[in-house]
Each structure stands twice: as C-alpha cells, then as structure tokens.
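Participant: pasting the sequence and the predicted model now:
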Amino acid sequence: MATAAAHPATSLSARVDAADWPALAAELDVYGSALTTRPVLSSAECRAVAALYDEPGRFRSTVDMARHRFGSGQYRYFAYPVPAPVRALRAAFYPRLLPIARDWAARLRQPAPWPDTLDEWLAMCHAAGQNRPTPILLRYGAGDWNALHRDLYGDLVFPLQVVIGLDVPGEDYTGGEFLMTEQRPRAQSRGSSTTLLQGHALVFTTRDRPVRSARGWSAGPMRHGVSTVRGGRRHTLGLVFHDAA
C-alpha cells in the first residue's frame, strides 16, 4: 500500500491549501465525503501524532467504546491546549471548509452562523456552553469497530469534519475501512467505504448533505463509522470543528 511521502519544509496550512478544493467540494456534493489525493502529514508526522495516544496527560477524557456500546476500541479527546500540529490542522482546514458549509446552508435554506475564523467560531461555541475540545485520537486493535453515528455535541454544529489516517493500511493493520451510510427518502440506505491512506485527509459531512429533490434541495441524513479491524493496530486523528457542551 502507498504511504505518506516525506514532505518538504512546508507548513501544514500550505499543504491543506494545496489540496484540489474544487474537486473535493464536488465529491462532497455527490457522496458526502472526499479524500485528498495527496497526504497532509508525512509518515514521520503521522507516527508522532499516533504516539501521543500514550501520553494520557494530553487528553481530557478516554472513551471505551464497548462499555458505551459504541462498538469496540478506544478514543481520547485532546485537552486544551491541543498539540501544535493538531491545532494547526484544525485552523488550516476551517477556512477551506467554510465556503462549502455556507453553500450547503444556502441550498438548504438553513442558518449559516459560522464566522470567518475558527477562533471566532470556537468563541461562539464557548459562549454557548460548548467549551470542551473535540479533536480526537482513535485507536483500534484486532476485532475493534465503530458503530455508525454522528458527532453532535450541542446546538452549535459545523457541518463538515476531517479524519486523517495515521497508519499504513495493509501493513500496520487490515480491515478498518471508513464507512458512511446515507438515508434516502422512501428507499433503502446507501453505503460507501473508504480506505484511509496514511497522512491523507478524508473530509465528510457531520450530519447531512444537500440532496436535489423535486422541491429543490433537501437534507440527506448521513452517519459514519469504521468496519471491523481484522488485524494490527489502526490510529486516526479526528478534527471536529465545533466544541462540546
């Protein structure tokens, strides 16, 4: 399997900016998710972020998925201040996702409360009582999986989020594909799966996407999860852009 190539000395923001955003936006419109064609983290950077999992002092909480019947495996929410690479990625993705979020809101005739900067948006979340950080590091071993769900933590929601693969599929682990299901009106749900290459970023909808209908546009509800890991260990970094109540 392909691994993340070494990056030149470019900032994380520049790497995110270099993604083909018109193509990603078009793919998001059709499928509700879109994978970058190039990595935003090098192999070494991925390993360094994954290694943070073993530093519990960096996190505000640890969730055992089996205990809560969310699936099987573990994840940890970073505490503020989040590590510099995670903070930089969150700040870099937000302005790129913002035009898509506003376009979707306009099509669905919904409010678009998101300001121009991530700091302003997080300040709004905190003022509304959503002041717990949501960047997340997930670890799955053999037999682990994540049930289909949505990451909604309060009334203020950003409609897109990002997950970055930190390990090499086919080498570090097998199975563990990223799953999405779309609930279609008066029809069976439709599913999709994506293999997360190391260092690549998958942008996906938090809750729903605009779907063309006879009356214009309607919201197509979507959920995401992870298929069973068949062997090895899988780490991912999740970037949610609204904080939690």
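Facilitator: All right, it came through fine.

Participant: make it CA atoms for all contacts and neighbour counts henceforth
Facilitator: Will do.

Participant: nearest residue to the middle of the chain?
Facilitator: residue 162 (2.6 Å; Cα atoms, centre = their mean).

Participant: how far off centre is the helix of greatest length in the chain?
Facilitator: Determined from DSSP state H, the single longest helix within the chain is helix 84-108. Distance of helix 84-108 from the chain centroid (Cα atoms, centre = their mean, to the nearest Å) equals 11 Å.

Participant: returning to that earlier point: which residues sit in contact with the residue nearest to the centre of the chain?
Facilitator: 201, 202, 203, 204, 238, 239, 240 (Cα atoms under 8 Å, 6 or more residues apart in numbering).

Participant: use this one as the comparison:
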Amino acid sequence: MPHDLPETRIAAADWRAVEDNLGRDGYAVLPSLLTPARCEELAGYFFQDARFRSRIVMERYAFGRGEYKYFSYPLPDVVGRLRQSLYPRLAPIANRWHAAMRIEERFPATHDEFREICHAAGQQRPTPLLLRYRADDYCCLHQDLYGDHVFPFQAIFLLNEPGRDFEGGELLLTETNPKRPGRADVVPLRQGDAVVLAVNHRPVRSARGFYRAHLRHGVSRLHEGQRHTLGIIFHDAS
C-alpha cells in the first residue's frame, strides 16, 4: 500500500498515545494524515453540489457564520475509506469508555456493522461533511448528536494551512466538569492534520469509579482567508 494513502498513515499512528490523549484531554491530534494534494482535492468537492444531500448556512439557524454540506451516499472514495479505516481503531476505545461510564451500548468491529445498526433504528442519512469559513465566520460551541446511536468520537481534518491560507479560525474544545472548574483548549492543527475528539463526554476517574465530563467544540472567528475542514462522523442521522 503506497505510503501516502490515508489508510497507511492511520495504521502507522501511535494508537496507544491516541487513547491516552483522548482520556486525558478529550482529543488527540494525528499529524499529516492527508497530503496537501489530497487536501486540495477534498476542499474542491465543496463546489460539486451533486456530491451532497444538503447545505446549511449557519447564520440562518444561529449556529454561527459560514456554511457546511453533508455528503450523500455513496460517499466519495477517500471519505468512505477514512471512515472505514478510523472506525476499527476507535471502536475498542469507545467500548472501554462506555464500560467505564456504565453506558450499555457497545460497538461492533467494523463500520459496516455499526451503520446497519444505525439504519435499522432509522438513522439513515450520512453525516460526513465539508465546512467552509471565510472572513468573520465562526462556529458556535456544539455537539454532533444525530439520534439514539451515537459513536463517542469524530474526526476533523484541516484542509488549508493556517498563516498562509487563513488567519484566526482556531478549533476550540470546551469541557464542563461537575467536580472542578471548566476548561477550554485551542487545538493546534496544520494542513492535513486530523483531530479525533469526544462527541459528547469522556470518563473521568474518581475515588468511586468514573464520572462524565461533557465536551463541546467550535471554531473561533476567522480574520481573513478561507478555511475548509472535513468532518467524519461515524453515526448516521435520523
């Protein structure tokens, strides 16, 4: 398998460190999963309307400013491969998190099996999406929850280079912890990097086991330029 394929880079990642970072911070950065050429290819999809099932202008719904588009099935080849390749690396971590937080649902070994579960429950609309931000655009803090079956992680890929293609527009992650003050992180990303982050909550160890800290993510205001991101959400929508 050629070195520049996303599957090769995903397989080569330090997944023990990814799990450690997710458990400590609620996110983990996987550097250089996509080549610059692949990033440009994916960003160019934004203008190919036939690839998408819907377009959302954030300002209309008080989500922020900017726009995003949900892909339709069948997904573009690289998007489907990213979803298929990341899921089996994350599913065992997801099952350990659910066990720690005493959440009953467990996740099967492959994404095809999980998608069947989603579709049987009426969650049949694909959720991978492309987002575009321009000057003064931003995204409010939120969680991507689309139905009863929620995979606890998602991946975000930055498709442009900060400082060259845009200024501002940092990825923000906030955590609300019932036992200590909340916190916020700016997640550092370069073109081609991915971040895996907790969709809803993460387990936090205490003297009596684990409790849940709740997380949200968003994007700070873009000062200039243009910023595209690819979002890989593993559960489909109702």
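Facilitator: Yep, it's here. Bear in mind the structure is a predicted one, so any value in this text is a computation, not a measurement.

Participant: alignment lookup: the residue nearest to the centre of the first structure to the second structure.
Facilitator: Per TM-score structural alignment, the equivalent position to residue 162 of the first structure in the second structure is residue 155.

Participant: cool, and residue 244 of the first structure?
Facilitator: Matched to the second structure by TM-score structural alignment, residue 244 of the first structure sits across from residue 237.

Participant: just checking, that match touches residue 148?
Facilitator: No: counting by Cα atoms under 8 Å, residue 237 of the second structure does not reach residue 148; the two are 9.3 Å apart.

Participant: the more surrounded of the two?
Facilitator: residue 237 (21 against 13; other Cα atoms under 10 Å).

Participant: skip the chain neighbours and tell me the closest residue to the match of residue 162 of the first structure.
Facilitator: Take residue 155 of the second structure and drop its neighbours on the chain: the residue closest to it by Cα to Cα, 6 or more residues apart in numbering is residue 196, 4.4 Å away.

Participant: so which strand or helix has the one you found?
Facilitator: Here residue 196 of the second structure, judged by DSSP states H and E, is contained in strand 194-198.

Participant: matching residues in the first structure for that strand?
Facilitator: On the first structure, the counterpart of strand 194-198 of the second structure by TM-score structural alignment is residues 201-205.

Participant: need the helices for the second structure, in chain order.
Facilitator: Going by DSSP H, the second structure shows helices at 6-12, 15-25, 36-44, 77-100, 111-120.

Participant: relative to the second structure, what is the average displacement of the longest helix of the first structure?
Facilitator: Superposed on the second structure, helix 84-108 of the first structure shows a mean distance of 0.6 Å to its aligned residues (mean Cα distance after the TM-score superposition for the first structure).

Participant: quick one: stretch 21-34 of the second structure to chain centroid distance?
Facilitator: Here the centre of stretch 21-34 of the second structure is set off from its chain's centre by 11 Å, with Cα atoms, centre = their mean.

Participant: name the residues of it that come out as buried.
Facilitator: Residues of stretch 21-34 of the second structure classed as buried under the neighbour-count rule (16 or more other Cα atoms under 10 Å) are 21, 22, 23, 26, 27, 28, 29, 30, 31, 32, 33, 34.

Participant: next: stretch 60-77 of the first structure.
Facilitator: For stretch 60-77 of the first structure, a neighbour-count test (16+ other Cα under 10 Å) marks 65, 70, 71, 72, 73, 74, 75, 76, 77 as buried.

Participant: who are the contact partners of the aligned partner of the fourth one in the second structure?
Facilitator: Residue pairing (TM-score structural alignment): residue 72 of the first structure is matched to residue 65 of the second structure. The neighbours of residue 65 of the second structure, taking Cα under 8 Å, 6+ apart as the test, are 57, 58, 59, 133, 136, 137, 138, 139.

Participant: now render those residues as a markdown table, adding distance to residue 225 of the second structure.
Facilitator: Formatted as a markdown table, those follow (distance: Cα to Cα, whole Å):
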| residue | distance to residue 225 of the second structure |
| --- | --- |
| 57 | 18 |
| 58 | 18 |
| 59 | 19 |
| 133 | 8 |
| 136 | 10 |
| 137 | 10 |
| 138 | 13 |
| 139 | 16 |
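
Participant: kind regards, and thank you for your time.
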